[in-house]
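[1] Sharing a model that was predicted from the sequence below.
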Amino acid sequence: MGKYSQDAKELLRLVGGKSNIAAVTHCVTRMRFVLNDPGKADVKNIESMKTVKGTFTQAGQFQVIIGNAVSEFYKDFTEEAGIEGVSKDSVKQAAKKNQNLLQRGVAVVAEIFAPLIPAIIVGGLILGFRNCIDSMYIFENGTKTLCDISQFWKGIDSFLWLIGEAVFHMLPVGICWSVTKKMGTTQMLGIVLGLTLVSGQLLNAYSVASTAAADIPFWDFGFFKVDMIGYQAQVLPAILAALTLVYLERFFRKITPQVVSMIVVPFFSLVLSVIAAHFILGPIGWKIGSAISSVVYAGITGSFKVVFGAVFGFVYAPLVITGLHHMTNAIDLQLIADYKGTMLWPMIALSNIAQGSAVLAMCFLQRKKADAQEVNVPACVSCYLGVTEPAIFGVNLKYAFPFVCGMIGSSVAAVISVATKTAANAIGVGGIPGILSIKPASMLSFAAGMAAAVVIPFILTLIVGKKKGIGAEQEEETKTEVETDLKAYVSGKVIPLKDVKDGVFSEGVMGEGLAVLPDEGTVYAPASGTISVVMEESKHACGISLENGMELLLHIGIDTVAMGGAGFEYRITQGQKVKAGDPLIKFDREKIKKAGYSDAVICVMPEQGNTENLKIYTGMQAKAGETVVVSFDHKGGTDND
């Protein structure tokens, strides 16, 4: 049995069983399901599982956030379910049946840009660093930059542009490659097509606006002419050209005999797609992209820019839930190409920060609840670094009000951003590091927006959270549940663990502990905590997680798992909160003995959590709920000290 077998079995039940799973895979932190009937998933109980950090549905997939242990959990899940996992691409294909036309379109755009994001982030960081050394006039009374006074830094600035130019000016190459990769056609042809869009023979796209019409170079075919214009940093022309290449290659591969396929298919596919790109699709794509960016730019800079900023800042986080936020990548890049900067990206970075600040408030409200902090802290950090999903799905949506408070803070921050014309040179760097992508002249105004994105959601979440009793609830739990001892969990004689006739327990393989030779047939909770493990079939054991991080395993008898649950009755369920003295399991001592097994009730501590000076008491006759069998101190002290 694997480490997560029991949880995997429970998750299988809660998603509707094997018959409800059309496909399943996993990524770095999540289980990704395509469910035949999404309505059968018991979301509430799934999210109450200790191993689950949150759930959400996106792009037709039901995703369960597990965390870093997802690969091990996935292995146990597929074994318990008796199904084979599939690739991520297969899951995406299966998920399409749960998507509408808009969702499919957004998914395509997202999948095109996903492989490019790491390079775009690197490019953004490089341009941000170059901003700091070649555009910030902070030397010699504000008249010179670092590059002006240092040849070394001037050389660094020039060298780094090699990378920046490759990322942003040559973006169509990456887009054409990504489209052919996604569509399963020849990627090298995509790269060549992209290179024809940014060739040095063409007039650079950035120079078109400043070049007189009569000076624009052209191809002269005698009876018609075509302008020789490049598409550096252009998004839509590259996507349209690449899709044309894909469908041409599929068409020629289908009609061409195999014997000449290697010659005919690539030749006609590439030549025709390059012709289409420069004669038709490029100019059309440029105009459509420019029209979209013009509308967005007008909204950001026009008479109603404050309203635009307020609305965009408020709705961006909900867009993340739907996946529609991926569309902004293309718009941002088009704005940069057309206007030498984007005012959209700063608002996106501020939205990241606002959601992170709401989580920061939850960290404060739940500061004494260790299991909540396991989710809160990493979610807050990742959100401040620009990755919002753990914060949104793992914390803010779970409680709802932090999500709304983050939206309000984001809205105010976005108003500050557009009102001060805050613009970025690049995209990809979100959250607090996003300031590196901001134009030097806008850094102070972006900092003002950051302050609003930090303070407003934090204070609002704190106020609402306290009104909802979250802070008081946690303090009360700390006072009532933080204990410094374990009481006898069954009446009887307490014996050392080494006296138990079992190699695993008696040798301490599972951890330190003790055993009780019972006088009665009920096991009680030795301390307050959460039921973390149940054995649905055998019912002979359970696990309890305490607030201090200690893990307890209570096990009735030796080898009693073989009884298949006969003589055992649970009084608890997975995820249930229990207090010291609550009944956990009833067991029939006579049935156990007749089956030839010992009825010794064992308690081991696989994890000792935030404790020190642990002492175990044995050799006495104990009374359940009264006799102390284990005592310990809390590291760093407690409110009960």
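    It's in.

[2] make it CA atoms for all contacts and neighbour counts henceforth
    Will do.

[3] how about the helices of the stretch 101-250 of the chain, start to end?
    101-113, 117-134, 146-149, 151-168, 171-183, 187-197, 236-255 (DSSP state H, counting those that start in this stretch).

[4] and the next element down the chain from the last one?
    This points to helix 236-255. helix 261-276 (DSSP states H and E).

[5] Next SSE downstream of that next one?
    Trace forward from helix 261-276 with DSSP H and E and the next one is helix 282-301.

[6] How far off centre is that following helix?
    Here helix 282-301 is found 31 Å from its chain centre; the criterion is C-alpha atoms, centre = their mean, to the nearest Å.

[7] what's the most buried one of the helices of the stretch 101-250 of the chain?
    helix 171-183 (a mean of 23; mean count of other C-alpha atoms under 10 Å).

[8] another one to put next to it:
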Amino acid sequence: MDYKKIAREVLENVGGKDNIASAAHCVTRLRLVLKDTTKCDKTVIENIEGAKGVFFNSGQLHVVFGTGLVDMVYAAFIEEAGIKESSLEDVKIEGKKNGGKLKEMFKAFSDIFVALIPGIVGCAMILGLRAILMTSGLFGLETTLAKTYKWASDLSSFFNIIATGLNFLPVFIMYSATKRFGGNPVLGIIIGLVLIHPELGNRFDFLQGKLPDVSYWNFFGINIPEVAFQGGVFPAILTSLFLAKFEKFLTKRVPQILSFILVPTLTIIVSAAALFLVFGPLGDVIASGLGFVIELLYIKGGVVGAFVFAAVLQPLVITGTHHAIGGIEAQLIASTGFNYIQPLWAVSIIAQGGACVGMFLLAKKKSKRREIAISSFIPTLVGVSEPAIFAVNIKDSIIPFACAVLGAGFGGAYMRIFSVKALGFGLTGIPGVTIVNPPVMIHYVIGNIVAFSLTILFIIIYDKLKGVPGAHE
């Protein structure tokens, strides 16, 4: 494959080097910010060798090439265009000039949690290993491994200690969010530690009325309960935004000679006050509201609610509003120790992979559509659905995507019936098995097979009845 030729053809059809504001790439996509989007010929780009799809999102042109190939194309592209490498953050900032505030807000959620996912996944996997030691009936035992063997008991205790990162999640969120919003992340850590200070009362007990003897601070007639914000995902994010803005405000106004002392001191005091007075209670309201919606859909809605929940996740991906889900998952982990959204994510993504396989089966042998379909399916196995969606499932019609949405719904219903939950978030597909609660791991696998298989079946049935547009080309 001639990467330079591919890069040259892309460059020619986006308006040339003078029309490039910035360029970067992610795992599967070349991401460009164009000065004039009207100069872009999407139809021609879609037919360039290796290209699997083209779409605009958040002020950026995304050209889907797939894992590995995109690295080669990007290297050739920046050389051909004669531009310097840009980070994804640079491209995001440039793209925001053409993007809406709502999309920017949802994207901020994603940025905050992306940096935390490796740590969260690691801790979740350790807790999964501990769960194996603590689950009765495994390996032919009447009780647990931990109760049967001293080494297993000690290992279980050790795992519980080293997976403690999940107990300090608000601290990590404060760090990541403060950094994302342009503040000093060390100050974010300090306020994050305030969120979970051991001398403060337990927030969950306080909200449920289980702390009748709670103490209060009284500042100028305002009573503030001496209660922490364990599980305070949204208080952490809101306070981080305030901290970053307030620190910048002070930096511009405090005399240089006093800045080193006054800026961090005042930022900590005012941000902590804002946490207890405004953003903590407001975060509780947001968390309660989201909790109500989730409870309505998943708990009270039962199988039907889980069907709807799983079905709508990939439509959210198209709109870009799915980034907020990470915050909800983090809230679930912090407050309950489990995440029942992860299995729903898994079936929603693998169903899109099923749609690719369905379109592969319908396409002509040795056609480019087959090649694109199968190469777009592979990323869904590791939790990446965008190539499948944009390169195949909505390319010629909405039918494959709709069949996948329906298949995901049934997969979600299966996950609800067998109470499949994860111990972390950020991993789906095959890697997602590692963070699923061990006693229901088999049902995680079956649920994904259900979503995958039903999607293929729905596409074939629809094609027999009415014909799927573009399927037989």
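    Cool, got the structure. This one's a predicted model, so the numbers in the text were calculated from it and none came from an experiment.

[9] hang on, the earlier thing: how about the helices of the stretch 101-250 of structure 1, which one is nearest His325 of structure 1?
    helix 101-113 (8.7 Å; C-alpha to C-alpha).

[10] contacts for the closest one?
    Ala59, Lys96, Ile175, Ser178, Val179, Lys182, Gly323, Leu324, His326, Met327, Asn329 (C-alpha atoms under 8 Å, 6 or more residues apart in numbering).

[11] Now that helix on structure 2. Mean distance?
    Aligned to structure 2 and superposed, helix 101-113 of structure 1 gives a mean residue distance of 1.4 Å (mean C-alpha distance after the TM-score superposition for structure 1).

[12] Now find how far off-centre that helix is within its chain.
    Per C-alpha atoms, centre = their mean, the centroid offset for helix 101-113 of structure 1 relative to its chain is 18 Å.

[13] Can you check which part of structure 2 it sits on?
    Mapped onto structure 2 using TM-score structural alignment, helix 101-113 of structure 1 spans residues 101-113.

[14] ok, back up a step: closest one of the contacts of helix 101-113 of structure 1 to Thr342 of structure 1?
    Nearest to Thr342 of structure 1 among those, with distances taken as C-alpha to C-alpha, is Asn329, at 10.8 Å.

[15] and the closest one, what is it in contact with?
    Phe113, Ile427.

[16] Is my assumption valid that it occupies a position in a strand?
    No. With DSSP: H, G, I helix; E, B strand; the rest coil as the criterion, Asn329 of structure 1 is helix rather than part of a strand.

[17] and it, how far is that from Leu14 of structure 1?
    36 Å (C-alpha to C-alpha, to the nearest Å).

[18] circling back: nearest to Glu612 of structure 1 among the helices of the stretch 101-250 of structure 1 would be which one?
    Using C-alpha to C-alpha, the helices of the stretch 101-250 of structure 1 put helix 117-134 closest to Glu612 of structure 1, at 44.4 Å.

[19] Determine the angle, from 0 to 180 degrees, between the closest one and helix 171-183.
    160 degrees (axes from the mean of the first three to the mean of the last three C-alpha atoms, to 10 degrees).

[20] Measure the mean distance from helix 117-134 of structure 1 to structure 2 post-superposition.
    Relative to structure 2, helix 117-134 of structure 1 is 2.4 Å off (mean C-alpha distance after the TM-score superposition for structure 1).

[21] which residues touch that helix?
    145-148, 153-154, 157, 160-161, 163-164, 167-168, 425-429, 435-440.

[22] about what we covered before: is it possible to get TSV of the helices of the stretch 101-250 of structure 1 that adds distance to Ile392 of structure 1?
    Below are the helices of the stretch 101-250 of structure 1 laid out as TSV (distance: least, C-alpha to C-alpha, whole Å):
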stretch	distance to Ile392 of structure 1
helix 101-113	19
helix 117-134	20
helix 146-149	40
helix 151-168	30
helix 171-183	28
helix 187-197	36
helix 236-255	30
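
[23] which one of these lies closest to Glu569 of structure 1?
    helix 101-113 (47.8 Å).
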